[in-house]
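Enquirer: could you work out the structure for the sequence below:
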Amino acid sequence: MLQFRRDESAVLDRLIDDVGSGESRALVLRGESGIGKSALLEYALGRAAGWPTVRAAGVESEQELAFAGLHQVCAPVLDRLPGLPAPQQLALRTAFGLAAGKPPDRFVVGMAALGLLGEAARDRPLLCLIDDAQWLDKASAQVLGFVARRLRAESVAMIFAVREPADGGEVTELAGLPGVRVGGLSDDQARVLLESAYPGPTDKRVLDRVVAESHGNPLALLELPRGFTRAELAGGFGLSPVVLPGRIEESFRRQIATLSPMTRQVLLVAAAEPVGDPVLVWRAVDRLGIAVDAEAASREAAERFVDFGPRVRFRHPLLRSAIYRAATGAERRRAHGALGQVTDPVTNPDRRAWHRAQAAEAPDEAIAGELEECGRRAHDRGAATAAAAFLERSAALTPEVKRRGQRLLAAAHATYEGGMPAAAPRLIALAEATPLNALEKAQADVLYARCAFALGRGRDATESLRQAATRLQAIDAATARDTHLEAIRGSWFLADHAPGLTLREMAEAARSSPRPGPETTSDVLIDGLAIRYRDGYPAAAAVLKEAVAEFCVKAPTGDSGLLLEWFAGSIAVDLWDDASWDLISRRYEQRARDEGIAALPIALTMQIVNLVMQGELASAGSLLEDFDAVRQATGIFDAPYAGLLLAVWRGRVEEAAELLDAMTDDANKRDEGVTLIAVASMHATLLNGLGRYQEAAAAALRATEPEREMGFITLCALAELVTAAARADQPDTAARALARLTAMTEASGTDWALGVTARCRALLAGRDSAETHFREAITRLGRTRIRGELARAHLYYGEWLRRHHRQDDARRELRTAHAMLTEMGADAFAALAARELGVAGEKVRKGAKAEPSTLTAQETQIVRLVRDGLSNAEVADRLFISPRTVEWHLSKAFAKLGVTSRRHLRR
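Expert: Coordinates of the predicted model:
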């Protein structure tokens, strides 16, 4: 058949050649069942002859077993585990149930898997083949997608085969990876294949019908005629009008029907046992009490369907499902019952419980309890989605209705925690149909509101949170106050666009709710928010500083920890306290990875914005890949603020314009006022970077005219408005904006706040005082992490010096600005600095970059971290790449910079 797959084979040839030369590649083969994806995997295996290979295949019945697919990939190379950092070793061992520990961060598990494959490829390139990836358990799919996106220089080839959506559902975790669609054969090719498979007398009309019905699907061409007699092939037969995979399965069923009863029983047990352990299969068959000639049954099955080698392997994945579905419900339950009896309860408790659950004919508390325990273990391994599946099955087998409701509610919580907020409401509804007590009903209300917020963040979600908080006040005061905080966050996103849900109303409601005990940091936070949204930013600054200081010293704990981290980070950046913001945003990101993927998109957004403001655009770009991957994998909504901000600072006009339009349309639909304000503010930054000051002033006015105070976003917009209006001959507008900005930044009192204010003041000041303000701005901003704003201070100071004919001083400042902005990758502002340098009499060679501009953005980032004393493993962990990739980039950087050691680099 591969004679008809020259294009696909050529793609695989290039991939194997690239990996053989030291690079890494990932590829996804997509196509319908039987189209030839598995054959192409075998072709790649042949082309990589001599390479170590790891193979895995998703199994439909294993989707509830956390990290089952990843274990298949990693098991053959676990001997390389000692080469990984200790935290990664522990994370992988915990995920596989080989060690006890707290639930591992799935991103640390991803880094561990990436490092493990890199270690396995140190001597020779490594080939990873993953068939039927649409059936991978969710935890494995997320980790393997993470690994595939970060392959760089490990000499690893990773090839996935995935059924198209019509056959198995899109694997969102692999979205964005390079792919090839494997299509059907042409009619002429199909006829050649069919005639070669069925030589002898056949009716041309039959062949034409098979070709037409198969739609070029090779497996259909080969399997549809099987099970029919030569007379039927010669005289014609009818094909049932069902979808293609159904036809193929029907063909398999017709063939299965010709087997002896004992062989069918053996095949059914093998199909029901996803591990592929032949000893387990035969023990289960023996337990069924059927007198089976094992050798004869094995020989009969192997001739056409399955290979009983070290592992039980079916000739085609559809065979497993065809055999399983051909059996009656009673036959399947008997097979699972036997497998449950022979599966070791110590080494494989989860698989044993799963088999027992499949064998159950009626609710059974003992089995339900085992499944609940499986859910706990899955949660401890960091696999919330698997925990949810076990808990839902446990609930279905729970005879007592009240206990069933509690387990359904637990399953809903696990589903939400696992990043599937769209799936949790169904379980909540089922739980609410049982006799929940008042507290459980209130918990269901809160969870439903959280799901709505994760999926949309509109008025309805915020209203649901407010109502749930109110109902909880008389039942659970602590949870009520936490829920009030969530309602405040929802109202913040609305930015007072929704009457009745204003920030002031939400904050006052939270403040008036009963306190559960002595004052906590959460109470200080609520008091500060109430003052802020009633009396204004300056009035609340002192209280909010106190709350942030406490959060920096001691991270919030308990169920509300993630929510409080968001507030702490948001308030720190609103105060323009860059040190506290950096600490809290990094901690928040890590905590979201560890504890709650539902919070991860918002946590990543905060950290990306932090990195952009620090001028770490390459690091921000790396995290943006994680943001996109998480959003695609979970369906959790979060507007791409971070992506737009990164595009703005990189000066990517077309990309930014596309995001601006999309976010504006979406915000109008959702009534999400904060997005409209943020979009206008970032648009002003983009236009200021392009030197289009009239347009920048108009955009900044849109962000500031509503007079709504949105903290950091408002401060940024006011600074952009002063910058643009000062150049667009709008002195009154600039002065009003500066007055508003000053009132807020003086209340903050940080170097970041006062430095930006000094820079803005310099743009409006006369000749006698402007230079003093510029130097204050540079001094203050130089004491912060905010390198982008510092570079702009040098740029605007250089412009001012040039206009006042101090060319030497101007060139010094402009060179500094150009070097900083170029190194960051802030191309639009860098181009602005280059133009000013040209006017000042210093020509910047087109395409030239300041030191260390010979490096790529990734190399620059790695060099900076190594210079700061981080090891390769620490750099890899920080940047979510493998140590092998760090080595590769570092060797290239050494050559470009003319250095030979890390010590030389630091000097």
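Enquirer: when you work out contacts or count neighbours from here on, use the C-alpha atoms and nothing else.
Expert: Fine.
Enquirer: for the nearest residue to A294 once chain neighbours are set aside, give its distance to V866.
Expert: Spatial nearest neighbour of A294, chain neighbours left out: W282 (7.8 Å); criterion: CA to CA, 6 or more residues apart in numbering. According to CA to CA, to the nearest Å, W282 stands 56 Å off from V866.
Enquirer: and what of I526?
Expert: Distance, I526 to V866, by CA to CA: 42 Å.
Enquirer: got it, and T704?
Expert: Note on T704: its distance to V866, by CA to CA, is 42 Å.
Enquirer: which of these two has more residues huddled nearby?
Expert: T704 (23 against 20; other CA atoms under 10 Å).
Enquirer: am I right that the more buried one is in contact with L718?
Expert: Yes. Using CA atoms under 8 Å, T704 is in contact with L718, at 6.7 Å.
Enquirer: here is the second sequence; please produce its structure so I can put it next to the first one:
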Amino acid sequence: MLFGYIPERAATDDLLRRTRDGSGGVVEFTGEMGSGKSALLDDAAEKAADMRVLRAEGCRSEARYPYALLGLLLNPLAGQVSELPDEQGSQLHRVLWGGERDTVDRLRVCHAVLALLGAAARERPLVCLVDDLHWADRESVEVLSFVARRAGTQPIAWFTSERESLFANSGHTSTAGTRMPLRGLDECEATRMLKTRVPDLVPSVRQRVVAEARGIPAALCDISHALTPTQRAGSINPFTLYDGTPSSPTSAHAEFHERFGGLPESTVLLALTVAACDSDDLSPVRAATYDLGCRDEDLDHAERSGLLEVGASTVRFAHPLWRLVMYCNATAVQRQAVHTALSESDTPHAARIWHAAAASYENDAVAAGLAEAALHTPHEKAYAAYDRAAAHATERGRRARYYMAAADSAVEAGLFDEAARLADAAAAVDLPAQRLRVAKVRAAVDGERGTAAEGPNPRIVTLLDEPLRLREAEDHVTHCRDSGAGRRLPYALLALGIALLGEDEYARAREVFREGLELCEETGRPNCAVLLKSHLAWCAACEGDEALSSVLAQECRAHVERHHGPAVAPGVVLWAHARADMGRARYRGALGQLTALWGSEGVPRSAGVAADLVESAVRSARSGLAERPFKWLTELNSGQSAQMVAFSSYDGLVARCQALLSEGEEARRWYEEAAMIFEKHGHRVEWARCELLYGEWLRRSRRRREARKHLHAAEAVFTECGAQGWLWRVRSELAVCAGKRGGRPSRSGLTEQEANVVRLAAHGRTNPQIAEELFLSPRTVANHLYRAFPKLGVTSRDQLGALRPDEACY
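Expert: Purely as a prediction, here's the structure:
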């Protein structure tokens, strides 16, 4: 996948389009090493799949052989050389394959190549890709310049890549050509590339790599891959990016050694000092290198060789990869000398401490200095400082304390994998005083990863159903914003969103979840994101947006399957699907979702799920499946102790479930008691759901006037709260209540029950679903439709949707 380079890719598309239309041209990509030239040629080759593609690349070791590159490019056309006129074919054969190059007429060779390519292009448009032209032999460059200049008259597209414009240097610049100097990727595109190519980089390290690479794609990849897993996870020296990086070959090693391998030792030490110092400031480099025996002549030498770029008060490497190669290829003794010199130079205190750490191994004074520096830095940098302090500490207790401080900072920074590693390191020291802190960090890590503890915890189960106090949740979000605890903020927003759901404020909850999702994407928090996304899916289901809920649910499941994310998220998604099904009276579908959720491992059971499971089981005429969740719910409610904080509507849930499982006047009493409990505690949506169920029960008891009163009350609350997911069911029930009494036929001749069946069938419901909703058998539903079709003048249920309500009178 190619990132950025929009103008260059547009030029490629334009030239290929013109070539398909019968005229060609030239596009030259020029830029420094690793700037993406070869990738743009690959892009052109991929887009030219319907054309004939010839490709060759210059080779430094073959630059002294005349016509070497030309032979590679034209080799696929060797069989067509014999079709050229005798003189042209003979000239070309001697140059490319006969070895007689000294006596040939170069102009005739140019015309012969032009004729050969023209003949090939008449069969099919031709695309010629020449990579690394700066390493090609001079003779090939001159011939290709001659031929490319005339590309506009034939369907031949030329794409070349080079460090400098050799076509211009050869004196054969084509006026039809397009020269495109590559400026590298901007910060946004570079970040997007790293997120895709090196996904394990934490945001802070990614920002460092982007700044270091200066937009050069090869540097972005090579620098990232040179870092150790611990460094990629965030534990980096803030003043020397490559401190601790092992020597590893990159795409730049060979060229670096060829260009700079002969530099004097003093010049190498000066350049290594620049590599070890993150700042572009020349002053600390001069101070440190003077003690190493380097002089101004070494700085001049490094600048003239093309290794460094020197300003009035600044210095940096001419190419970002030179810094990587310079630091990684230095010996341990050289690096130690440079860091020691920097630690004794006139630099900020924190920088001196880190350079002292890079120059030494076990050293308690350095460890104490790093720990002190950590106190005054953000958590992301503090964790790295404590981690490095632990590596320098000689005493076991102090080492364990540093590891735990590093783990705590890593948790605060949201670096949970690193927090787990550091907690394990602290546990390995096995000090009793640290065990509680280790357990606390591991609990935080398990919370982020979604790993559930074995065995149900009644206290946790209870708290799952207790709406957080809205004010406390809002205060926590405000604290996270004001204190700069940005890594905690997504979880604070998750808690606030759940609290808002508990207060039936769906619109506000949705916005809070979305803000949390944006933060997770910016800061690289995939597990927290999937938790937010699953609750957003639940919120969408309650709001009646099944399409959005389904998309979010699919994304959650895909993440958990690929990355073993939080086990709770799929459970919330199942519940969201069940809520959507219940709102549309698809009780059997809801029953399947809730049964799967009830039996899934790693997902704690909750009272809300239990109550929904009872309702779906009863409405699906499978009351036996309601027994276990109802028993669990009643035991949970009656078994609460003073140490447990009760969900204030547990009694209401139990009463509502009892009503569903009862008949006659007993059911009525339970419905009224449940409604009273929900109204007392201000749970509006749960109260409206109770009114809906009570209205359905009254309608089926042929008490339509009373049913309409409760159904209209439920409709008003659902509308006010934005709980659109329940409105379809309420309004369907009201439509049934509006039917005529006594089963008398309507204007279309339909009886009341026939009209109800037709109405549901017109909305796409199947016979079993209609039977489930109207408490009929599927056979009775089929009989009603059989009698209704002739009255309506239709022959199939597909035609029902085209009828107006007044035509069907439902």
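Enquirer: ok, back up a step: structure 2: which residue goes with the residue nearest to A294 of structure 1?
Expert: Matched to structure 2 by TM-score structural alignment, W282 of structure 1 sits across from R286.
Enquirer: tell me which element the equivalent of L319 of structure 1 over in structure 2 is part of?
Expert: In structure 2, the residue paired with L319 of structure 1 is W322, using TM-score structural alignment. Under the criterion of DSSP states H and E, W322 of structure 2 resides in helix 320-329.
Enquirer: how about Q265 of structure 1?
Expert: Using DSSP H and E, Q265 of structure 1 falls in helix 261-272.
Enquirer: that helix against structure 2, how far on average?
Expert: Comparison of helix 261-272 of structure 1 with structure 2 after fitting gives an average deviation of 3.6 Å (mean CA distance after the TM-score superposition for structure 1).
Enquirer: can you list the buried residues in that helix?
Expert: Buried positions in helix 261-272 of structure 1, judged by neighbour count with 16 or more other CA atoms under 10 Å: 262-272.
Enquirer: redo those as a markdown table? Include distance to L408 of structure 1.
Expert: Putting the buried residues of helix 261-272 of structure 1 into a markdown table (distance: CA to CA, whole Å) gives the following:
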| residue | distance to L408 of structure 1 |
| --- | --- |
| M262 | 40 |
| T263 | 40 |
| R264 | 37 |
| Q265 | 35 |
| V266 | 36 |
| L267 | 35 |
| L268 | 31 |
| V269 | 31 |
| A270 | 32 |
| A271 | 29 |
| A272 | 26 |
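Enquirer: quick check: the farthest pair among the residues you listed?
Expert: M262 and A272 (15.4 Å; CA to CA).
Enquirer: tell me the angle whatever helix or strand L129 of structure 1 lives in makes with helix 317-326.
Expert: For L129 of structure 1, the element it lies in under DSSP H and E is strand 126-131. Interaxial angle, strand 126-131 of structure 1 versus helix 317-326 (axes from the mean of the first three to the mean of the last three CA atoms, to 10 degrees): 30 degrees.
Enquirer: quick one: list the elements packing against strand 126-131 of structure 1.
Expert: Judged by 3 or more CA pairs under 8 Å, 6 or more residues apart in numbering; DSSP states H and E, the packing partners of strand 126-131 of structure 1 are helix 37-47, strand 53-57, strand 156-163.
Enquirer: mind redoing it with 7 Å?
Expert: If you count contacts as 3 or more CA pairs under 7 Å, 6 or more residues apart in numbering; DSSP states H and E, strand 126-131 of structure 1 packs onto strand 53-57, strand 156-163.
Enquirer: closest one to P640 of structure 1 among those strands?
Expert: strand 156-163 (28.2 Å).
Enquirer: downstream of the closest one, the next helix or strand is which one?
Expert: The C-terminal neighbour of strand 156-163 of structure 1 among helices and strands, as given by DSSP H and E, is helix 165-168.
Enquirer: I'd assumed L734 was in contact with R708 of structure 2.
Expert: Yes. Counting by CA atoms under 7 Å, R708 of structure 2 does reach L734; the two are 6.4 Å apart.
Enquirer: can you confirm R55 of structure 2 is in a strand?
Expert: Yes. Counting by DSSP: H, G, I helix; E, B strand; the rest coil, R55 of structure 2 is part of a strand.
Enquirer: quick one: map it onto structure 1.
Expert: Under the alignment (TM-score structural alignment), R55 of structure 2 maps onto no residue.
Enquirer: if I look at the residue nearest to R55 of structure 2 when sequence neighbours are not counted, how far off is L70 of structure 2?
Expert: Excluding the flanking residues, the one nearest R55 of structure 2 by CA to CA, 6+ apart is L129, at 4.6 Å. L129 of structure 2 sits 12 Å away from L70 of structure 2, going by CA to CA.
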